[in-house]
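A.B. asks: coords below, sequence missing:
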């Protein structure tokens, strides 16, 4: 199996040395998306209608804050369009990592019911090795593999197990969707029982779970704890997010936290009055600095941690 080279990211434009990523990353975003099951068009980032606004935001963030990398976790059944991702990377100068996997059960595609765990893993491995939808563009991460509730459903467990096997076969890391932050420990148990090391796993949406004990347990296992819905005030206040992040840092686990905004509908775009992809840099990180974070901690949280998660290897400090 052709694993990525050590210390190398697999982006939509090809392989990229992790050490060449000098600015911050967004660890969980969507640039193209279609989760519209109710017909109102809200949970959509259309590759035509919204592309200009997405590209404008990323370009501004590269110019203002040095944004260097976006981990784009739109996978099978979520409206993925890797050609649009390649265009965004090309036009913004920001590297983009594409994903493969299956989201949580309401968004599963028909093969999840039709195939067993090993067959599903083979589907993912083929995309990772051969490229997505005939594009030649290869995923650089598995995600966002999802579940909802405290325990994954049978179908969700099957998908998580398949993702773990594909990660082991290809050398990629795996990011999850834990609905409203719940079920992360159960996800991690399923993945590690399959043999996937915890340090190749990011458990998603933990900033929506006000339980520092769970965060500490995940981090102590070696897994990454994703505070990846920063700015989504309808789900959780940034006050709570900041408190939870500071608690994890103070417990000695700063090297296990990942940060992002999870823009998942066009109403979140700045052009439509939303907080945008830049809320992390423009609003949240200044509050983290005011609480005592120095430049090294900010670099750890926004650059070194996501690069280590993706590659499994440390990168040098800026």
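C.D. replies: Done, it's in. The structure displayed is predicted, hence computed values, not measured ones.
A.B. asks: Every contact and neighbour count from this point should use C-alpha atoms.
C.D. replies: OK.
A.B. asks: So which elements touch whichever strand in the chain runs longest?
C.D. replies: Secondary structure of the chain per DSSP state E: the longest strand is strand 141-147. If you count contacts as 3 or more C-alpha pairs under 8 Å, 6 or more residues apart in numbering; DSSP states H and E, strand 141-147 packs onto strand 99-100, helix 154-170, strand 174-178.
A.B. asks: now for these, which one comes closest to residue 62?
C.D. replies: Among these, strand 99-100 comes nearest to residue 62, with 21.7 Å by C-alpha to C-alpha.
A.B. asks: Need the residues that contact whatever helix or strand comes next after that closest one.
C.D. replies: Next helix or strand after strand 99-100 toward the C-terminus (DSSP states H and E): helix 111-114. Residues from elsewhere that reach helix 111-114 (C-alpha atoms under 8 Å, 6 or more residues apart in numbering): 120, 155, 159.
A.B. asks: and the comparison structure, right after this:
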């Protein structure tokens, strides 16, 4: 990276942050405040009552791992709460990127029905320009589809996302339901003129298809292994095998890792895997499989920051940090 050039900046909920300040790992696909509840059971919710536990988890990870940044992919129709993201970021000391866009069709708000691509693009550009409750989005996502090809409304939303990304320079992160439909998403987005390296195809660790992952990565897209720890969807053993296959194929610079915490029972404080499962469980297994410090840094910091900014932040500059202390669950300290 040219030291004479101004440092790239990440748009966070509390303002722009130079990439040079983000020296620790990044979680590129998480949820800190959302409401996907359509049944009234309240399971798929991270509400105000959960915010202190969310902030405490992130603060613990900042101390334990140096966690620098969380990309929060709750968008329109998902119970987005920009003010809550600001409070969580300030309470935890971890930078947070907010999102705009629309999820997949079952969660589309009425505004999507009948809207043209042009109208949807204008909505995104207004949010990116003017902010949402004072918070400026730093990414478009998680823009969704389900099945092998997007539905009509999903295609319009994806096309609008691509056009807004072209106009603003923001990247697009997708929701490929259960890992399906990534090639169709990439084809649709790139037909609008968006470069593949500004696109992350979501939930690919739920698709046991190394050939598809290689195809997407070879075209230049990021491959998101972003449901790490969700064993009821896919075992981490399979995730590790899929990741190693992608790495062995020479696509380390296109892999992203995250946990996609999207229900309150996933929180560490409620006995779930928590936002730290990637660091406490999955990465040790990856290291045991032969991954060194430079590769871990590439996967957990350089790749997500390059997606956000379009610029490679360069190798990690070591900073002395205190020896990390384990953080027990609340019930362990009673």
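C.D. replies: That came through, no problem. As the structure is a prediction and not an experimental result, all values here were calculated from the model.
A.B. asks: Could you export the helices and strands packed on strand 141-147 of the first structure as CSV, including mean neighbour count and distance to residue 33 of the first structure?
C.D. replies: As requested, those are exported to CSV (neighbours: other C-alpha atoms under 10 Å; distance: least, C-alpha to C-alpha, whole Å):
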stretch, mean neighbour count, distance to residue 33 of the first structure
strand 99-100, 30, 12
helix 154-170, 24, 20
strand 174-178, 28, 15
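A.B. asks: and residue 272 of the second structure, what does it touch?
C.D. replies: 265, 266.
A.B. asks: what residue of the first structure matches up with it?
C.D. replies: Taking TM-score structural alignment, the alignment pairs residue 272 of the second structure with residue 274 from the first structure.
A.B. asks: Same question for residue 51 of the second structure.
C.D. replies: With TM-score structural alignment as the criterion, residue 51 of the second structure lines up with residue 51 in the first structure.
A.B. asks: got the contact list for that match?
C.D. replies: Residue 51 of the first structure touches 31, 32, 45, 88, counting by C-alpha under 8 Å, 6+ apart.
A.B. asks: State the distance from the third one to residue 73 of the first structure.
C.D. replies: Okay, so that is residue 45 of the first structure. 13 Å (C-alpha to C-alpha, to the nearest Å).
A.B. asks: Which neighbours do those two have in common?
C.D. replies: With C-alpha under 8 Å, 6+ apart, residue 45 of the first structure and residue 73 have common neighbours residue 30.
A.B. asks: Settle it for me: which of the two has more neighbours?
C.D. replies: residue 73 (32 against 26; other C-alpha atoms under 10 Å).
A.B. asks: so who does the more buried one touch?
C.D. replies: 28, 29, 30, 98, 99, 100, 142, 143, 144.
A.B. asks: one more time with 7 Å
C.D. replies: 28, 29, 30, 98, 99, 143, 144 (C-alpha atoms under 7 Å, 6 or more residues apart in numbering).
A.B. asks: same check, this time on residue 256 of the second structure
C.D. replies: Listed by C-alpha under 7 Å, 6+ apart, the contact set of residue 256 of the second structure reads 222, 223, 224, 225, 226, 299, 300, 303, 304.
A.B. asks: cool, residue 67 of the first structure as well?
C.D. replies: Each residue near residue 67 of the first structure by C-alpha under 7 Å, 6+ apart is listed here: 23, 24, 25, 61, 94.
A.B. asks: now residue 255 of the first structure
C.D. replies: Contact analysis of residue 255 of the first structure by C-alpha under 7 Å, 6+ apart lists 300, 305.
A.B. asks: Please pull up the equivalent of it in the second structure.
C.D. replies: Match for residue 255 of the first structure (TM-score structural alignment): residue 253.
A.B. asks: cool, residue 78 of the first structure as well?
C.D. replies: Per TM-score structural alignment, residue 78 of the first structure is aligned with residue 78.
A.B. asks: Look up which helix or strand its match falls in, please.
C.D. replies: Using DSSP H and E, no element contains residue 78 of the second structure; it sits outside every helix and strand.
A.B. asks: same thing with the one 5 residues further on?
C.D. replies: In this structure, residue 83 of the second structure is located in helix 82-92 according to DSSP H and E.
A.B. asks: Check which element follows that helix along the chain.
C.D. replies: strand 95-97.
A.B. asks: distance from that next one to the first structure after superposition?
C.D. replies: Comparison of strand 95-97 of the second structure with the first structure after fitting gives an average deviation of 0.3 Å (mean C-alpha distance after the TM-score superposition for the first structure).
A.B. asks: Counting by contacts, list what that strand packs against.
C.D. replies: With contacts taken as 3 or more C-alpha pairs under 7 Å, 6 or more residues apart in numbering; DSSP states H and E, strand 95-97 of the second structure sits against strand 9-12, strand 69-72.
A.B. asks: and for it, what span of the first structure is it aligned with?
C.D. replies: Counting by TM-score structural alignment, strand 95-97 of the second structure corresponds to 95-97 in the first structure.
A.B. asks: Export the helices and strands packed on strand 95-97 of the second structure to a markdown table and append columns for distance to residue 135 of the second structure.
C.D. replies: A markdown table is the format used below for those (distance: least, C-alpha to C-alpha, whole Å):
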| stretch | distance to residue 135 of the second structure |
| --- | --- |
| strand 9-12 | 8 |
| strand 69-72 | 12 |
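A.B. asks: Out of those strands, which gets nearest to residue 311 of the second structure?
C.D. replies: Closest among those, using C-alpha to C-alpha: strand 9-12, at 9.6 Å.
A.B. asks: Point to the residue nearest the middle of the first structure.
C.D. replies: Centre of the first structure computed as the mean C-alpha position; nearest residue by C-alpha atoms, centre = their mean is residue 28, 3.0 Å away.
A.B. asks: residue in the second structure matching that residue?
C.D. replies: Using TM-score structural alignment, the partner of residue 28 of the first structure in the second structure is residue 29.
A.B. asks: Reduced to three states, what does its match come out as?
C.D. replies: Assigned by DSSP: H, G, I helix; E, B strand; the rest coil, the conformation of residue 29 of the second structure is strand.
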